[in-house]
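Student: below are the sequence and a predicted model; questions follow.
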Amino acid sequence: MKTPIRQMAFAGLCLLSATSAFAAEVTVHYVQPDKFADMPFEPWEREDVMKQLTEHFAKLGQRLPSDQTLTIDVLDIDLAGRVIPNTRSGRDLRIMKGEADWPHMRLRYSLQQGGNVVASGDADISDMAYMMHLNRYSDGDPLRFEKQMLDEWFEKTFLGKRR
């Protein structure tokens, strides 16, 4: 008789092997991040934002065939909302009103397969209506609007899906 833990482990291995058929190698470079339009002031917060975005690009790359390589140069980031200094907690607050504070990124990308460039270009992406449509990410995710914007760009650019 199989135990539930064994069954879950087996299901996890099956899922892992099924998703490994899709998983392009993704490399992300941040070009002069100290000059980005809008990033947190504290170095550890900046690093956290870049780490989360890098992980998100890698997650998106799982939807591409494993024989492809995606390279992304992040040229500029302007996060959703505006920063308001908060002296009480020591952490600045990011306030989002849905006005002229939408997320915006400039990227340069190259998708290769077998040493040949399949797609490349510059992308100037933004979501002016970022608070007007449903967001699949949790309210607790500080980059939920940026991730949603990147999802839409990725689907349109690499998967050919339109909203």
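Tutor: On my side now, so go ahead.
Student: CA only for contacts and neighbour counts going forward, please
Tutor: Will do.
Student: so what's the residue most central in space within the chain up against?
Tutor: Nearest to the geometric centre of the chain sits His56, at 3.7 Å (C-alpha atoms, centre = their mean). Taking C-alpha atoms under 8 Å, 6 or more residues apart in numbering, we find His56 in contact with Lys147.
Student: for the host helix or strand of it, which positions count as buried?
Tutor: For His56, the host element (DSSP states H and E) is helix 43-61. Across helix 43-61, burial judged by 16 or more other C-alpha atoms under 10 Å covers Arg46, Val49, Met50, Leu53, Thr54, Phe57, Ala58, Leu60, Gly61.
Student: closest to Asp34 out of these?
Tutor: Within these, the smallest distance to Asp34 is 9.1 Å, found for Arg46 (C-alpha to C-alpha).
Student: how far away is that closest one from Ile77?
Tutor: Distance of Arg46 to Ile77, given as C-alpha to C-alpha, to the nearest Å: 11 Å.
Student: again with Asp67
Tutor: Taking C-alpha to C-alpha, one finds Asp67 at 29 Å from Ile77.
Student: what does Tyr109 give?
Tutor: To Ile77, Tyr109 is 15 Å away according to C-alpha to C-alpha.
Student: likewise for Glu25?
Tutor: Separation of Glu25 from Ile77 (C-alpha to C-alpha): 23 Å.
Student: do Tyr30 as well
Tutor: 10 Å.
Student: so what sits against both of the two?
Tutor: Common neighbours of Tyr30 and Ile77 (C-alpha under 8 Å, 6+ apart) do not exist.
Student: tell me which of these two has more neighbours.
Tutor: Neighbours around Tyr30 and Ile77, counted as other C-alpha atoms under 10 Å, are more numerous at Ile77. The numbers are 21 against 16.
Student: surely that one touches Asp34?
Tutor: No: the criterion here is C-alpha atoms under 8 Å, and Ile77 misses it with Asp34 at 10.4 Å.
Student: shared neighbours of these two, anything?
Tutor: By C-alpha under 8 Å, 6+ apart, Ile77 and Asp34 have no common neighbours.
Student: another one to put next to it:
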Amino acid sequence: MKLNHPKILLLITVVAMFIGFSQSAAAGVEVKFVEPDKFRDIDLSGFSKKRSIEHVQKDLTKLFQELAKDYVGEKENLSIEVTNIDLAGYIDYMRGDGNRDIRIVRNTDIYKLYFRFESKNEAGATTKQGEKKIREFLTHRPSRLIKNSHGSTVNYFEDDIKKWFKEEFAAN
């Protein structure tokens, strides 16, 4: 059986459109940082301010997208605008071998995440909006969670964001 070029092109176009639609439907969560240079504490050890912001935003976006799967429908869009972050601990400068900057984290440290949110349905109408301020001590986090972060800079926010999703979106 011989396929001519127009049929192959049509098939490729249909498949590409299907893939594009399924990816955009699954990516219903967008996370933006509002004036991140003014955030309380977003610095990571060994990174410039710009790279710290990029790294934390990537990790936080991934966390919101993973947790949203159970609460935000495929045809809904959720916009998160982060207005402040204060990572747990503090940077101790010129510490240890090689005088490197390191983040010191103790289980009595406070972390903060402030954000605005807006959820829209497929027609573009706002279904929910508001603000959330997370401010917690690390004392209620198991030490294994902090140690097993797998490179994430925001893993200790997970339980609080999951709780927020349940409170805001579980009834939908």
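Tutor: Perfect, I can see it now. None of these values were measured; they are calculated from a predicted model.
Student: picking that back up, need the counterpart of the residue nearest to the centre of structure 1 in structure 2.
Tutor: With TM-score structural alignment defining the correspondence, His56 of structure 1 maps onto Leu63 in structure 2.
Student: in structure 2, what residue corresponds to Asp34 of structure 1?
Tutor: Aligned counterpart of Asp34 of structure 1 in structure 2: Asp37 (TM-score structural alignment).
Student: check contacts around that match.
Tutor: Lys49.
Student: on the three-state scheme, Met8 of structure 1 is what?
Tutor: Of the three states, Met8 of structure 1 takes helix under DSSP: H, G, I helix; E, B strand; the rest coil.
Student: again, but for the one 10 residues further on
Tutor: Here Ala18 of structure 1 takes the helix state, with states given by three-state DSSP.
Student: same thing with Ala123 of structure 2?
Tutor: Applying three-state DSSP: Ala123 of structure 2 is coil.
Student: any common contacting residues for Arg46 and Ile77 of structure 1?
Tutor: The contact lists of Arg46 of structure 1 and Ile77 share Met39, where a contact means C-alpha under 8 Å, 6+ apart.
Student: show me where structure 2 has its helices.
Tutor: 5-26, 49-68, 143-147, 158-169 (DSSP state H).
Student: show me what the last one is packed against.
Tutor: Applying 3 or more C-alpha pairs under 8 Å, 6 or more residues apart in numbering; DSSP states H and E, one finds that helix 158-169 of structure 2 makes contact with helix 49-68.
Student: what does Glu47 of structure 1 correspond to in structure 2?
Tutor: Aligning on TM-score structural alignment places Glu47 of structure 1 opposite Glu54 in structure 2.
Student: er, Met131 of structure 1 actually
Tutor: Match for Met131 of structure 1 (TM-score structural alignment): Thr139.
Student: separation between its match and Gly130 of structure 2?
Tutor: 28 Å.
Student: again, but for Leu145 of structure 2
Tutor: 29 Å.
Student: same question, Glu168 of structure 2
Tutor: 10 Å.
Student: go on, Leu44 of structure 2?
Tutor: From Leu44 of structure 2 to Gly130 of structure 2 the distance is 29 Å (C-alpha to C-alpha).
Student: same thing with Leu63 of structure 2?
Tutor: Distance from Leu63 of structure 2 to Gly130 of structure 2, by C-alpha to C-alpha: 19 Å.
Student: give the buried residues for stretch 128-135 of structure 2.
Tutor: Under 16+ other C-alpha under 10 Å, stretch 128-135 of structure 2 has no buried positions.
Student: average offset between it and structure 1?
Tutor: Mean deviation of stretch 128-135 of structure 2 relative to structure 1 after superposition (mean C-alpha distance after the TM-score superposition for structure 1): 0.9 Å.
Student: hang on, the earlier thing: and the helices of structure 2: which comes nearest Asp92 of structure 2?
Tutor: helix 49-68 (15.1 Å).
Student: and the angle for that closest one with helix 158-169?
Tutor: With axes from the mean of the first three to the mean of the last three C-alpha atoms, to 10 degrees applied, the angle from helix 49-68 of structure 2 to helix 158-169 works out at 50 degrees.
Student: gap between helix 49-68 of structure 2 and the chain center?
Tutor: Distance, stretch centre to chain centre, for helix 49-68 of structure 2: 4 Å (C-alpha atoms, centre = their mean, to the nearest Å).
Student: got it, and stretch 101-110 of structure 1?
Tutor: 10 Å.
Student: need the residues that contact that stretch.
Tutor: 70-82, 117-130, 145-146, 149.
Student: one more: stretch 73-89 of structure 2?
Tutor: In contact with stretch 73-89 of structure 2 (C-alpha under 8 Å, 6+ apart) are residues 25-26, 28-36, 38-42, 72, 103-106, 109-122, 138, 154.
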